[in-house]
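Q: Here is my input; please provide its structure:
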Amino acid sequence: MRTRLDWLLTSADIPYLTSDESLSDAVLVEQVRQLGQYELGFSQVFKLDRRLRKITDPARYAGVLTPLRLAVLGASTLDHLLPALRAVGARHGFLIDCYLAEYGQYLREIADPTSGLHAFAPEVVLIALDTTHFVGEQISDAPDAALDVTMDRLRSAWRTVIEQFGAQVIQQTALPRMLPLMGSNEHALPGSPARMATALNARLRSAATDEGIDLLAIDDAVAIDGLDAWHDPVLWLKGKQEVSPAAAQHYAELALRLVSARRGRSAKCLVLDLDNTLWGGVIGDDGVNGIVLGQGSAEGEAYLSLQRYALDLMKRGVLLAVCSKNDEAVAREAFERHPDMILRLEHITSFVANWDDKPTNLSRIADEIGIGLDSLVFVDDNPFERNLVRRALPMVRVPELPDDAALYARTLARAGYFEALALTEEDRERTALYAANAAREKTRTGGLDITSYLESLQMVLEWKRFDAAGQQRIVQLVNKTNQFNLTTRRYSDAEIAALIADPHLLALQFRLRDTFGDNGVIAIVIGRLTPGGEVDLETWLMSCRVLGRGVEAACLAVIAAEAKRMGAAALFGRYLPTDRNDMVREHYPRLGFVQIDVATDGETHWRFDLDRPIPDALNIRVVDIQGTSA
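A: From the prediction side, this is the model:
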C-alpha cells in the first residue's frame, strides 16, 4: 500500500522532471512553478532530485526556489527520505541542501562543536527517531520513569539546537507500529511498547508548546492512511527503514508544510465556488428553494460538511471569499434566505459573483483583501475552472476534488494548505479585521479627500516593548510577513524570548486602533545599539493593511525617541531586496533616510541622523501603553 496525496494532480509522465543536464536552468525554473499541482511518481522524485542537486548557482532561481539547509537526525536508516525531502521542497519553493547525521550519533553531533552538523549550520533540524529508539521493544517495569528520561534527553537536544543554530526544530512523533499485547485495552498495561508510544506522543504534544518546537505528527497520518501505508515490517527488519519508501513523499509533504508555515507561506484565504460546491444544483436555475442543502438527504448534508469546515477554518483565522459565475443578487440570496446555510454573508470577507473568468475574479479578491495570490486556496467542483486557474495563476493553490461532495471537506483538510504552528487571539479576529479594512476602503472612496478621510479614522497608534504576552503574535508576524518587510529576517520563538529578556535592545511592537475597530499588532521593529552610536534596524516590518495612512512616520517618531533614550545619534536602516518586498524599496528615502552604501548581496544601507526633524505623522495619536503618551 502507499499513501495517497489525493488533492494533487497525478501524471504518468511529466516530461520536465528529468535529470538531463541539457535542460536549461531557465526551463527548469519555469517548470518548477507547476510542481505544486502534482503528486510525483516514485521515479519522478529521483529524477527531479538528481536535477536539483546539479544546481550550482542558486541565485539563478531567486524568486522561485529559496535555498534552505535541512539536517535530518535519527537512529535508524533515513537516507531514502532525502530525495523526497529535496523534491517536495521544490514543490514548496525551497532548494534544499540536506545533511544526514551519522547513524545513531544525533546526540553527539548536537553536542560536539566540531561535528559535521555544526559545520553545516542547519536552518531546520528534523529529529526523526524511530519508535524502538523511543520506547524499546519489551515491557517496561517503570514506564513513567523511562519516558521521563526520554523526554529530558529530547528537551536538552531541542534547546541545544535552538541555542547553537537558532534553527527551526521539527520533532517526529512515534510511529504507532508496536504490536498490542492487550488488544483494545492496551491502557491496562502501561509498560507495553504500544502503550508507551501512545503516552510518549501525548508528552511530545505538551512539550512542543512549552519548548517552541514543531511536531511532525505521523501518528495522525497513520490514523488516516493505515499503518501498512507507512510502515513495512520486512524493510524494518532488513534495513531499519521505519518509514517505508512508498510513504517518503507524504512524509516530506508533512515536514515541508511545517517549514513553510514557519516562514509565513501557509495560505490565508479560502475562496469558494457556489453552485455544486457549497450547495447542490444551480441557484440561478433552481432558485433558493430548489438547491440541495441541509439535513434529510446525504447529498444535502455533504455540502453542509464543507460549509461547516470552512466556518471552523474562519474561526481559527482563515479568511473566506466567494468566487462564482452568477448574478450577484441571486447568489447572495442563498446566504440571506436559505434556512440551512451555515455560512452567512458576515463570514465572507470578499464576495465576487459575476460572469467574468475565475482568474480575473481571483485577482480582484486578492486586491480587495490586500493579500498575495499565493495566499489563496480556490475550491471549485468544475475541473475546467480548476485547470484554467492552475494555468493562468499557478501560484494559487487549487485542490483536485473527488466526484462525491461528501469528500470535499476531507480532501481540503488533508491538503494542509492552512498549516498553522500556533493560534493567537488576532487569528481568531482576522475576519473582523479585514472586514473593517474593507469598510475603511469604502469610506476612503466615498468622496472625501485623503486628509479628511484619515482624520475621520481617528487613528491611535499604541506601542510598547516586546513582552511575554505578545510573544506568540510577534513570532508569528516576523515569520509570515514578506511584503512590507525590509530584511525578511526570521526569528525563532527562543530568539524572541531572548529579545524580550534584554532591556538594552530596541524591540518594539505597534498596535493601531481607529473608528472601525482594532487592527491588532501591525508593526514590529528590532534594533541594536552599535559601538558607533547608531541603532541598527535589523528588522522593520508592517502589515500591508495599514499602508497609506502615515503609520510609517508615526512609527519612526517612536523609534527615534527610543533610540535617543538609548544614547544613539543616528538610525542605521537596511533594505534587502527579495522577490516579494519590492513595495518597500522606497521606504527609507520616503522617511528622509540617506543612502550610504550597497552591500555585495544587493542590501542597501541608510542613515537617519537623530538631530533631523521627523516627518509629520498627521492625524495619528501615538500612545506608549507602558506609560507615557506622546
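Q: contacts and neighbour counts: CA atoms only from here.
A: OK.
Q: Can you get me the start-to-end distance on stretch 118-134?
A: This stretch, stretch 118-134, spans 24 Å end to end (Cα to Cα, to the nearest Å).
Q: Let's compare: structure for the following, please.
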Amino acid sequence: MDQLAWLPPHPDLGAALASARTEDNPQALLATAARLSGFRRDFAATGRIDRLAQRAIAEGATPKSAGLAPYRVAVLASHTVDHLLPAMRVAGLSRRLALAVHTTAYGQYRQSLLGEDPALAAFAPQMVLLALDARDAPLELPLTASDETVEAAVAARVDELRRLWRRARQRFAAQVVQQTLVPLDPPLFGSFEALVPASPWSVVERLNAAIRAAARAEGVLLLDLAWEAARLGQGQGLGDAVRWHQAKQLVSHALAPLYGDLVARIAAAAAGLSKKCLVLDLDNTLWGGVIGDDGIAGIKLGQGSPTGEAFLSVQRYAAALGQRGVILAVCSKNDMAVAEAAFAEHPEMALKRADIACFVANWQDKASNLRQIAQRLNIGIDSLVFLDDNPAERDIIRRELPEVAVPELPEDAADYAACLASAGYFETIAFTADDAGRGRAYAAGEERRAAMEEATDMEGYLQGLAMVLQAREVGPAELPRTVQLVNKTNQFNLTTRRTTEAAVEALAADPRSLALSLRLRDKFGDNGLIAVILAQPEGDALRIDTWLMSCRVLGRQVEEATLAVLAEAAAARGYRALLGEYIPSGRNGMVEAHYPRLGFTPCDPPPGAVPEARFWRYVLDAAPLPPHAIAIETQREQVLTP
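A: Okay, the predicted model is just below:
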C-alpha cells in the first residue's frame, strides 16, 4: 500500500535525513524536520524525522519560531500504541503542529480518567483520544441473544463511554476524541452475519453506530477507524491477527504513518489549522483539454466518455466541498472571458460560476495569483489547497509558497477526488448551517469589494450597504459554530486562545461573564457568524478574554459596532470599564493596535497574566463611543445607530 499518496515523493529522502543529522542549529533542524515531514514516508523514515525534531526541541528549538502551534494530546488506549507516537508527532509537523503526546499504562484508561493520574494531570491535555479496540470489555453475549438483549448491552457499554468522555472534559476541559471499533474476530455466518443480532460483526457494527450517535450528542469527535478499515480493506495493517497476538497491536508498523496523520488532522482541526479554500486549476483539472485551443465544444466533460465522466466526478466533489463550507476559487493560466464562458455555456458543468468565490484567470505566474486570491478573500495563504494536474506547476508552488497545500495528484483524473479526500486538508470539528453558506458569503464579499472599488464616498458606501449586526448571547444553537470559530480564527484574534464547548457553556451560564455571538447581514446577503466575544470579571472591569472576527468583514466599522454592544452588556452587568488583552501569536499582528484604535488606554496587567500579554482599559462613561454605520439588533430589541 502506498502510504500518504497525496504527499509528493522526495528525490532522495534518505540522503536528506542523513544530511540533516549534521545540522547543529536546533531551530534550523526543527525547520528541516517540519519540511521533510511534507514528503511521502514509510515507518522508518517517519521515525528518523521524529528523532530529528525531538533532538531539536531538546536542544532548545521553539516550535512557535518554526511556525508550529504547540498542542498536547493524551492517548488512552486498550491496545499498544507506543510505535504510533512518532507518526503522530511527524504528521503534526506536516500540519503545522508541534504535538506533545502522552500515553498512560496499557489498558489503564479507566483508571487514568476515573481515578488519580498525577502524570496525566500535569500534562494537562488539550485533546484526549480514547483509542479502544473491539476486544476491550467484550459484551459476552450468547449467539442466541435477542435483538433487545443486544441493544441493552450496547447501550450499557456506550453509557460507560459517555461517563469517561464527561470525566475527561470535567478534569481537563479537553476536546475528547473516540476511536471507533475495528472487528478483530472473523465472521461466523458469512453473508448472514448481519442478520444475527449477537454475531461478532453485528455487535461491533451496533456499537459503532451507537458510539457515533452518542458522540454527536455529547460534542465528542471521532477517529473513525472502522470506516478507514472498510476503505482500506482487510489485511492492510488494521486488526492483523499476527500483530495482535504478538504485541496487542491493532495498527501495524506499516500503517503507522497513516494512523498518525488521522490523529494529527483532527488535532489540527481542533487547533484551527484546517484549510479553508480549494483553489482549482481549469485545463486538464476540471475538464479534459485546453479551453483556449479546443473551445467549449471540444473539452472532455460529462457523460458519454470515461475521461469526461472522470472530470465530471472532480467537479461534483468540488461542488460538494463548497456545499459543506469550503471556499472555492479558480487560478488558471487562461483568458478570463473564455474561462468564465465554460461555466456559463457548457451543458455538463457541475460547478457553476456562482460557486466560485474568487475567479482569477490570466497569464501571470500562479504563485502571484494565489497570493492575490488569499488577499481578496481575506484569508491566510496557509488556508489554501491548490489542485493542479501539472507536475511542474505543483513543484513551483511548493517551492515558492510552502504554506499552500498541494496534493500530488495521480495520473488519472478519476482518482483526483479520492486523493483530495484522503489528504484530509478540510477536516472539521463541526458542521452548521453557517458552514454550508460560507461559499456564498465569500462570493458576496467579492460583490462588496467590486462595489467598494466603484464607490467615491466611503461613508456613503457603508451607509448604502444597509448593515445589521445581530448580537446574541451564546446558547445551545450557537455553541458548536462559536467554538469552531474560536478554534480556527488566527488573524483577527486578540489572544488566539482555544476553547471547548464545555468551557463556553460554563462561561455563558455565569451571569457575571459574557459569551456573545455576532452575525452580520447587508443588502448583498447574510455573512453568517462573524465575531465572538468571551469575557469575564476582573475587578470593576469586564475582561475580554476572546475577541475574534472574520477578516471578510474588516473595513466596515464592525469593530466599532461590536464595541457598542460590549459597552452596553458591560454596563448592564454593573461594570465600570472594559479590559482588553492582546497576546502576540505570530499570526495576529494585524490587530496589535486594535484596542488603542478604539479608544482604549494602556494599563498594567492584572495578576496572573502571561508575560507577553498587553492590556488596555476603556472607561465606559469617559467618552462617546466611536461612530459607525451599522444597525444593532440585540436579543431584547433593535437599536438603530447612526
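Q: Once they're superposed, tell me the TM-score.
A: Once superposed, the chains reach a TM-score of 0.96 (TM-score structural alignment, normalised by the length of the first structure), with 628 aligned residues with a Cα RMSD of 1.8 Å.
Q: Residue 583 of the second structure and residue 492 touch, don't they?
A: No. Using Cα atoms under 8 Å, residue 583 of the second structure makes no contact with residue 492, being 11.7 Å away.
Q: all strands for the stretch 101-250 of the second structure, in order.
A: With DSSP state E, counting those that start in this stretch as the criterion, the stretch 101-250 of the second structure has strands at 127-131, 175-179, 221-223.
Q: same question but for the stretch 201-350 of the first structure, I mixed them up
A: 214-216, 269-272, 319-325, 350-354.
Q: Give me the nearest residue to the residue of the first structure most remote from its centre, chain neighbours excluded.
A: Distance from the centre of the first structure peaks at residue 141, with 42.2 Å (Cα atoms, centre = their mean). Once flanking residues are discounted, residue 141 of the first structure sits nearest to residue 191: 6.2 Å by Cα to Cα, 6 or more residues apart in numbering.
Q: number of nearby residues for the aligned partner of the one you found in the second structure?
A: When the second structure is aligned by TM-score structural alignment, the residue opposite residue 191 of the first structure is residue 198. Residues within reach of residue 198 of the second structure, counting by other Cα atoms under 10 Å, total 24.
Q: Next: residue 590 of the first structure.
A: So residue 590 of the first structure, with other Cα under 10 Å, has 13 neighbours.
Q: do residue 610 of the second structure as well
A: 10.
Q: That one should be in a helix, yeah?
A: No. Applying DSSP: H, G, I helix; E, B strand; the rest coil, one finds residue 610 of the second structure to be coil, outside a helix.
Q: Roughly how far does it sit from residue 174 of the second structure?
A: For residue 610 of the second structure, the distance to residue 174 of the second structure - Cα to Cα - is 21 Å.
Q: Repeat that for residue 502 of the second structure.
A: 9 Å.
Q: the more surrounded of those two?
A: The neighbour count for residue 502 of the second structure versus residue 174, taken as other Cα under 10 Å, is higher for residue 174 (26 against 19).
Q: okay, now the counterpart of residue 576 of the first structure in the second structure: neighbour count?
A: Under the alignment (TM-score structural alignment), residue 576 of the first structure pairs with residue 583 in the second structure. With neighbours defined by other Cα under 10 Å, the count for residue 583 of the second structure comes to 20.
Q: same question, the one 4 residues further on
A: Residue neighbour count, defined by other Cα under 10 Å, stands at 15 for residue 587 of the second structure.
Q: quick revisit: save the strands of the stretch 101-250 of the second structure as CSV, and put in mean neighbour count and distance to residue 328 of the second structure too.
A: Formatted as CSV, those follow (neighbours: other Cα atoms under 10 Å; distance: least, Cα to Cα, whole Å):
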stretch, mean neighbour count, distance to residue 328 of the second structure
strand 127-131, 24, 30
strand 175-179, 23, 29
strand 221-223, 20, 26
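Q: May I have the residues that are in contact with residue 49 of the first structure?
A: 19, 83-84, 86-87 (Cα atoms under 8 Å, 6 or more residues apart in numbering).
Q: where do the helices sit along the stretch 1-150 of the second structure?
A: Taking DSSP state H, counting those that start in this stretch as the test, the helices found in the stretch 1-150 of the second structure are 13-20, 26-36, 43-58, 85-94, 109-114, 118-123, 147-172.
Q: Which neighbouring elements make contact with the fifth one?
A: Looking back up the chat, that one is helix 109-114 of the second structure. helix 147-172 (3 or more Cα pairs under 8 Å, 6 or more residues apart in numbering; DSSP states H and E).
Q: now do 10 Å
A: strand 69-77, helix 118-123, strand 127-131, helix 147-172 (3 or more Cα pairs under 10 Å, 6 or more residues apart in numbering; DSSP states H and E).
Q: hey, which of those is tucked in deepest?
A: strand 127-131 (a mean of 24; mean count of other Cα atoms under 10 Å).
Q: and that strand, which stretch of the first structure?
A: Under TM-score structural alignment, the match for strand 127-131 of the second structure is residues 124-128.
Q: ok, and what's touching the matching stretch?
A: The set of residues external to stretch 124-128 of the first structure that reach it, using Cα atoms under 10 Å, 6 or more residues apart in numbering, is 68-78, 98-100, 106, 117, 154, 157-158, 161-162, 165-174, 214-216, 242-243, 255, 259.
Q: ok, now which ones touch the equivalent of residue 260 of the first structure over in the second structure?
A: Using TM-score structural alignment, the partner of residue 260 of the first structure in the second structure is residue 268. By Cα under 10 Å, 6+ apart, the contact set of residue 268 of the second structure is 69, 71, 91-92, 95-97, 99, 274-275, 425-429, 487-488.
Q: biggest strand in the second structure by residues?
A: Determined from DSSP state E, the single longest strand within the second structure is strand 525-538.
Q: Show me which positions of that one end up buried.
A: 526-538 (16 or more other Cα atoms under 10 Å).
Q: average offset between whichever helix or strand comes after that strand and the first structure?
A: As assigned by DSSP states H and E, the chain's next helix or strand after strand 525-538 of the second structure is strand 541-549. Once the two are superposed, strand 541-549 of the second structure sits an average of 0.8 Å from its aligned residues in the first structure (mean Cα distance after the TM-score superposition for the first structure).
Q: against the first structure, where does the helix or strand that strand 541-549 of the second structure is followed by fall?
A: Moving toward the C-terminus from strand 541-549 of the second structure, the next helix or strand (DSSP H and E) is helix 558-572. Counting by TM-score structural alignment, helix 558-572 of the second structure pairs with residues 551-565 of the first structure.
Q: Tell me the buried residues in the matching stretch?
A: Quick answer for stretch 551-565 of the first structure (16+ other Cα under 10 Å): 551-560, 562-564.
Q: with the second structure superposed, average distance for it?
A: Counting by mean Cα distance after the TM-score superposition for the first structure, stretch 551-565 of the first structure comes out at 1.2 Å.
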